[in-house]
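Participant: Sequence first, predicted model second:
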Amino acid sequence: MATRTMIGSDETEDVTLNFGEEHEPKKTLRHPVAVFFHLCFRVLAILAYWLCGWFSNSYIVIFVIVVFLLSMDFWTVKNVTGRLLVGLRWWNQVDEDGTSKWIFENRKVASGSVIESQIFWLSQVVTIILWVVFLLGSLLMWNLTWIMVTGVGITMNASNLYGYIRCKIGAGTNMSSAASSFLGKQVLQSMFTSQTQNEATSSTYH
């Protein structure tokens, strides 16, 4: 059962920011195909931008390829992998009177596993960081033609990340503090999990 937070209407319900805690503590991939396509298009877009000089000298061709891959990634994450891996969904709804509403849904019991949740969120953040690095590189070299490409990459990935964070936190929570809390929590959780596994391995050998 999904809980909704509707922006632009009186029907709101805040959702606690518990990234990955709603999943069963299993490390298996329940949706390997969804995980593959969640990573596939964004990785291909980054590689196409990074290695573009090896394949073509045409800016138009490279621009079309990168934007196409970014568009496929945006659609896949927004409409498929977010729902399957973390139980979240967001979209814009226009009522008959022309009123536009942003709807953010959070399924309390998600179908994905812990590892799928971590892959989903960390890949979102890491991808944006990479595109920001590419943007800074374009600015430093004053390569104005590539600034547009990196801007599209940042915009599309940031839109999905923003939408899914809103699904998690609801309408009334500070976005910047929630995002910082999320990233720190994921890093600490990964470190704790690795340390626990190492201790378990050591005790087994003893």
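Facilitator: Received it, and whenever you're ready, just let me know what you need. Numbering: from 1, shown residues only.
Participant: For the rest of this, base every contact and every neighbour count on C-alpha atoms.
Facilitator: Fine.
Participant: Give me the secondary structure label for residue 6.
Facilitator: The three-state label given to residue 6 by DSSP: H, G, I helix; E, B strand; the rest coil is strand.
Participant: And here is the other one:
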Amino acid sequence: MRTSFSCSSIEQKIVKCIKTEVNHKRHCFSIILKHPVAVFFHTVFRTGALVAFFFCGWFSSSFITNFVIIIILLCMDFWTVKNVSGRLLVGLRWWNYVDEDGKSHWVFESRKRGSQHKVTAVESRIFWLSLVAFEVIWIILFFGALVIFSLKWSMVIIVAAAMNGANLYGYIRCKWGSRNKLKSAATNFFSAQLLKSVSNIFAGIVHMICMEIEEQALFESAAL
């Protein structure tokens, strides 16, 4: 009886120590990453778009199919970064609205320092490094596409760089522009043109795809 009692007490102590260690690790992880879900989705869509850009040709030879998949991932990333991860990870947000006179206004906001929701250093680094690193990657890929004269893929890269660059520029304005209260006509015009260029690029690519579909249809009809 004594032996069984001592063994059970030892087992209870071991289980208690394990639970304490697990709870301690969870607590440390929660301190480092207060918003792990936001961090995950902040990186997963942009990473998926980059992976699809490199490897989609292995699974489909259709440029249109690959284009649609990459654009969907880029749009999901743009929406997530603009509306969710920027607010949660770094306490910044930006948006656009049109007033009654039809004028477009750009708003850049940053969370006050005295706010209860503090930004962790790790989440902030992940946020900014992800934005900057992927912008650099897309720019490098753009020059690579120019070297090999790949017009189709260069247009896809321009869309990716423009969408990520729009978020990067918007959050830079939120972080530094709001502190210094610098609102010049030149910067406002640049931000408007940068963000509006995304829609223009989409229109050009859609037109190019439609032309390619028509050419393929004419070729198939001529072959028959």
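Facilitator: Cool, the structure landed. Everything quoted here is computed from the prediction, not taken from an experiment.
Participant: What strand or helix carries the residue most central in space within the second structure?
Facilitator: Residue closest to the average C-alpha location in the second structure (CA atoms, centre = their mean): residue 77, at 3.9 Å. Element membership for residue 77 of the second structure, per DSSP states H and E: helix 63-80.
Participant: ok, residue 171 of the second structure - how many residues close by?
Facilitator: By the criterion of other CA atoms under 10 Å, residue 171 of the second structure has 25 neighbours.
Participant: Tell me if I am right that it is in a strand.
Facilitator: No. Under three-state DSSP, residue 171 of the second structure falls outside any strand and is assigned helix.
Participant: aligned partner of it in the first structure?
Facilitator: Mapped onto the first structure by TM-score structural alignment, residue 171 of the second structure lines up with residue 164.
Participant: which ones are touching that match?
Facilitator: Applying CA atoms under 8 Å, 6 or more residues apart in numbering to residue 164 of the first structure gives the contacts 82, 88-90, 104.
Participant: related to what we said a few turns ago, so where is the next helix or strand after the helix holding residue 77 of the second structure in the first structure?
Facilitator: Scanning forward in sequence from helix 63-80 of the second structure by DSSP H and E, the next helix or strand is helix 86-89. Mapped onto the first structure using TM-score structural alignment, helix 86-89 of the second structure covers residues 82-85.
Participant: what's the mean deviation for the matching stretch versus the second structure?
Facilitator: Its aligned residues in the second structure lie a mean 0.2 Å from stretch 82-85 of the first structure after superposition (mean CA distance after the TM-score superposition for the first structure).
Participant: and that stretch, how far out from the chain's middle?
Facilitator: Mean C-alpha position of stretch 82-85 of the first structure versus that of the full chain (CA atoms, centre = their mean, to the nearest Å) differs by 11 Å.
Participant: report the longest helix in the first structure, please.
Facilitator: Ordering each helix of the first structure by length in residues (DSSP state H) puts helix 175-205 first.
Participant: Looking for the alignment partner of residue 131 of the second structure in the first structure.
Facilitator: Aligned by TM-score structural alignment, residue 131 of the second structure pairs with residue 124 of the first structure.
Participant: Determine the number of other residues adjacent to that match.
Facilitator: Other residues lying near residue 124 of the first structure total 19 when counted by other CA under 10 Å.
Participant: Mind checking what secondary structure it has?
Facilitator: helix.
Participant: So what's the residue count around the nearest residue to it once chain neighbours are set aside?
Facilitator: Leaving aside its sequence neighbours, residue 124 of the first structure sits nearest to residue 161 (CA to CA, 6 or more residues apart in numbering; 6.4 Å). Neighbours of residue 161 of the first structure under the rule other CA under 10 Å: 20.
Participant: thought residue 161 of the first structure was touching residue 122?
Facilitator: No. Residue 161 of the first structure is beyond contact range of residue 122, at 10.4 Å (criterion: CA atoms under 8 Å).
Participant: returning to what we had before: and the helix holding residue 77 of the second structure against the first structure, how far off on average?
Facilitator: With mean CA distance after the TM-score superposition for the first structure, helix 63-80 of the second structure averages 0.3 Å from its match.
Participant: I would like the residues contacting that helix, please.
Facilitator: So helix 63-80 of the second structure is contacted by 41-42, 45-46, 48-50, 52-53, 56-57, 60, 156, 160, 163-164, 167, 209 (CA under 8 Å, 6+ apart).
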